[in-house]
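In: Test case, fold it:
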Amino acid sequence: MAISYSRLIQLRLAQKCFQRSCRSVSRQRPIAASSQISKIDHKKMIEPEKKEDRVIYELPKVHVEEKKTALALFSSDTNYGIKVIEVINAIKFTPYGIRQAWDIFQEDKLLRSQVYIKERAEFLGPELATAHFLCYRGGKVRFHGQEDWITQDPDSDTLTSLPKFYVGSYKVEAADCSKMTLIYEGLENMKKMENLKWLSLESCPYIDDWCLDRISGEYGDTLEYLDIRNCPLVTDKGIASLSKMKKLKTLILGGHPEAKNLELVCLMLEDILPEITIRGIVYCDTSLLKPNEANE
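Out: Below is the predicted model:
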């Protein structure tokens, strides 16, 4: 059947129109979906989203190494090399700077060696804890009702004569701390002793006014004998603080270069404490001086 030329052109135009209509339909989005999206966007523009006022914990991101060697056991995230450099830079490499750094190191070491151990006092009691503290550092103690002093054997590191458990009958009556490097913080280990009557601090280089004030406040009702000879840091103020010790009967002085008015302070102590006997002090006899010299 033969088709005319005009009919062929009409069929070709109809085919192109059909193809264009298919393309336009495929490009269009669904009407319901597009309207819903536009509605949601419009709502967000009108009412912004509200954030909750609470903190949400997030797990830290941990970097897990896939491969580890035996040397990874000795690795660390801290750069200790930088810390060593900071310490070295803080030291002045001069004779004075090195000496100062060494003194600071020794003071810190001494402080750590005399720190108060609460567990020891709770386990042994304050009396035996004080005895262990003093004897292990070269001191001596004597308990109530005993005549022998207890000290550490220089050839041994243990104290066989001191109990290592709580015994209520052991009460420290006398403590000899002569030539010990006892500091103010170490006195925390010598408290709550109810029967302490005799105490010697002779030649203790770190005993100062603060230490004497603490001792007088702790043992003002029990201590009867006190020896503070050759304590170079003690001044008039420290000796004057001993006036709080109402039962003090014997006080031994001498070797206090910083005490400028020692005689005057001792006269004051004798007025406040009538039963006290002060040794090591020689009063100037003003009766032998001329009137002008006595006024001076």
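In: all contacts plus neighbour counts: C-alpha atoms, from now on.
Out: OK.
In: for the stretch 101-250 of the chain, what spans make up the strands?
Out: Secondary structure of the stretch 101-250 of the chain (DSSP state E, counting those that start in this stretch): strands at 140-143, 172-176, 198-200, 225-227, 250-252.
In: The second one packs against which elements?
Out: Applying 3 or more CA pairs under 8 Å, 6 or more residues apart in numbering; DSSP states H and E, we find strand 172-176 packed against helix 126-135, strand 140-143, strand 198-200.
In: Tabulate the strands of the stretch 101-250 of the chain (JSON lines), appending distance to residue 263 and mean neighbour count.
Out: Converted to JSON lines, those look like this (distance: least, CA to CA, whole Å; neighbours: other CA atoms under 10 Å):
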{"stretch": "strand 140-143", "distance to residue 263": "31", "mean neighbour count": "22"}
{"stretch": "strand 172-176", "distance to residue 263": "26", "mean neighbour count": "22"}
{"stretch": "strand 198-200", "distance to residue 263": "21", "mean neighbour count": "20"}
{"stretch": "strand 225-227", "distance to residue 263": "17", "mean neighbour count": "20"}
{"stretch": "strand 250-252", "distance to residue 263": "13", "mean neighbour count": "18"}
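In: want to put them side by side, so please do this one too:
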Amino acid sequence: MTPALSKYLSSGQFLSTFKCYAGSIWPRAAYITFRNYSKEEKSIYEQDEEGKKPRMAYGKPYPDWRTPWIERDGEWKTKLAIFNRKNPSPEIMNALQNLPKMDFKQVIDWWKSMKDVQELQNQKFLPERVITLGSNLAAVHFFTYRNCAVRLKGSKDWIVGSILDLHLPNTFTEGYHVEAVDCSNFHHNGIRYEGIENLNGLKFLKWLSLKNQKHIDVWCLDRIAGQNGETLEYLDISGCKLDIGCIFALARMYALKMLVITDPGIDNIELQAGISFLENERPELVIKLEAISQPEADNKIAPTR
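Out: Take a look at the predicted model:
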């Protein structure tokens, strides 16, 4: 281990950062990840003050001989155990074991993996949010707070802005029927498979843009087809990663009238054949091919010597 790395690992900055990821607590972001929509949810301090509820098995009290030793009466238990709600994850234990021989590259890789975990957690579907706000208003909260734009049914104006500027209702309110969602500016690394589930329950959704979202693949399109395939009329997936499996997912969107994709090029014969098949099966569907952007085109050109 280098002296610089040893100094960084022993610093308070590293320890404070590592504590956010240790134990059972999910990574704490420097930005707002999600809101608490459930008023009944209690903190770990309130849960500890109320005491542990008796555990039941088949309607009878849990037998004492199956109770862990640390939870039995008379056993000593540190007050710091309140922060250890569950056993540490294998990733955390592996990081602690490799701490003495960790280098900068491993620290950077670990930090990137934690950011991915944080982003997945940030985009997860929250049932309590839907229970509190309803499917449509919950979708407005989710997408607008992540730099997306939302348009309601019967309106020409888009709801867009920062979390400080928007004053959205915190309880269920009539009149919020989402008709269009623009995710082309989805914050950070873009929308993922977990975030697509927040489109569920939008019975009036007709317009959706996922332009240049690098995480959109056949799994995401298949979920959209199952959730919104009966109402979605316009879909922009230009700049996304497409393969032949995406064609089968698009074919399940029976209400689709306009599809915008990136031109796969003459070299991708399989995808070209799939698009032709989709045009033959759905003659009412208009498919618009956009030219590939210059940076992507440069990446696809093999260097010559």
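In: would CSV of the helices and strands packed on strand 172-176 of structure 1 with distance to residue 74 of structure 1 be doable?
Out: Converted to CSV, those look like this (distance: least, CA to CA, whole Å):
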stretch, distance to residue 74 of structure 1
helix 126-135, 38
strand 140-143, 47
strand 198-200, 51
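In: closest to residue 39 of structure 1 out of the ones you listed?
Out: For residue 39 of structure 1, the closest of those is helix 126-135, at 80.6 Å, according to CA to CA.
In: Now the element after the strand or helix carrying residue 47 of structure 2, going C-ward?
Out: Using DSSP states H and E, residue 47 of structure 2 falls within helix 44-50. Sequence order places strand 56-57 as the next helix or strand after helix 44-50 of structure 2, per DSSP H and E.
In: Pull up the aligned stretch in structure 1 for that next one.
Out: Strand 56-57 of structure 2 falls opposite no residue of structure 1 when the two are matched by TM-score structural alignment.
In: which secondary structure elements does that strand contact?
Out: Secondary elements touching strand 56-57 of structure 2 (3+ CA pairs under 8 Å, 6+ apart): none.
In: Now for residue 147 of structure 2: which residues touch it?
Out: Residue 147 of structure 2 makes contact with 160, 161, 162, 183, 185, 186, 187 under the criterion CA atoms under 8 Å, 6 or more residues apart in numbering.
In: top of those by neighbour count?
Out: In terms of neighbours by other CA atoms under 10 Å, those top out with residue 183 at 23 neighbours.
In: What lines up with that one in structure 1?
Out: By TM-score structural alignment, residue 183 of structure 2 lines up with residue 177 in structure 1.
In: Quick one: map residue 194 of structure 1 onto structure 2.
Out: In structure 2, the residue matched to residue 194 of structure 1 (TM-score structural alignment) is residue 203.
In: Burial check on that match, number of neighbours?
Out: Counted with other CA under 10 Å, the neighbours of residue 203 of structure 2 add up to 17.
In: Nearest residue to it in space, please, no chain neighbours.
Out: Once flanking residues are discounted, residue 203 of structure 2 sits nearest to residue 231: 6.8 Å by CA to CA, 6 or more residues apart in numbering.
In: Now do the same contact list for the aligned partner of that neighbour in structure 1.
Out: Alignment note (TM-score structural alignment): residue 231 of structure 2 maps to residue 222 of structure 1. With contact taken as CA under 8 Å, 6+ apart, residue 222 of structure 1 is in contact with 194, 195, 196, 197, 247.
In: Now for the residue sitting nearest the centre point of structure 2: which residues touch it?
Out: Among the residues of structure 2, the one closest to the centroid is residue 123, at 2.7 Å (CA atoms, centre = their mean). By CA under 8 Å, 6+ apart, the contact list for residue 123 of structure 2 reads 191, 192, 194, 195.
In: Max pairwise distance over those residues: which two?
Out: Applying CA to CA across these, the maximum distance is between 191 and 194, 7.9 Å.
In: Compare these two and say which is more crowded by neighbours.
Out: Between residue 191 of structure 2 and residue 194, counted using other CA under 10 Å, the more crowded position is residue 191 (24 against 16).
In: hang on, isn't the more buried one packed against residue 213?
Out: Yes. Contact criterion CA atoms under 8 Å: residue 191 of structure 2 and residue 213 qualify, at 6.7 Å.
In: which residues in the stretch 101-250 of structure 1 form helices?
Out: Under the criterion DSSP state H, counting those that start in this stretch, helices of the stretch 101-250 of structure 1 are mapped to 118-124, 126-135, 209-218, 236-240.
In: could you dump these to JSON lines with mean neighbour count and distance to residue 104 of structure 1?
Out: Output for these, formatted as JSON lines (neighbours: other CA atoms under 10 Å; distance: least, CA to CA, whole Å):
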{"stretch": "helix 118-124", "mean neighbour count": "14", "distance to residue 104 of structure 1": "26"}
{"stretch": "helix 126-135", "mean neighbour count": "23", "distance to residue 104 of structure 1": "24"}
{"stretch": "helix 209-218", "mean neighbour count": "19", "distance to residue 104 of structure 1": "20"}
{"stretch": "helix 236-240", "mean neighbour count": "19", "distance to residue 104 of structure 1": "25"}
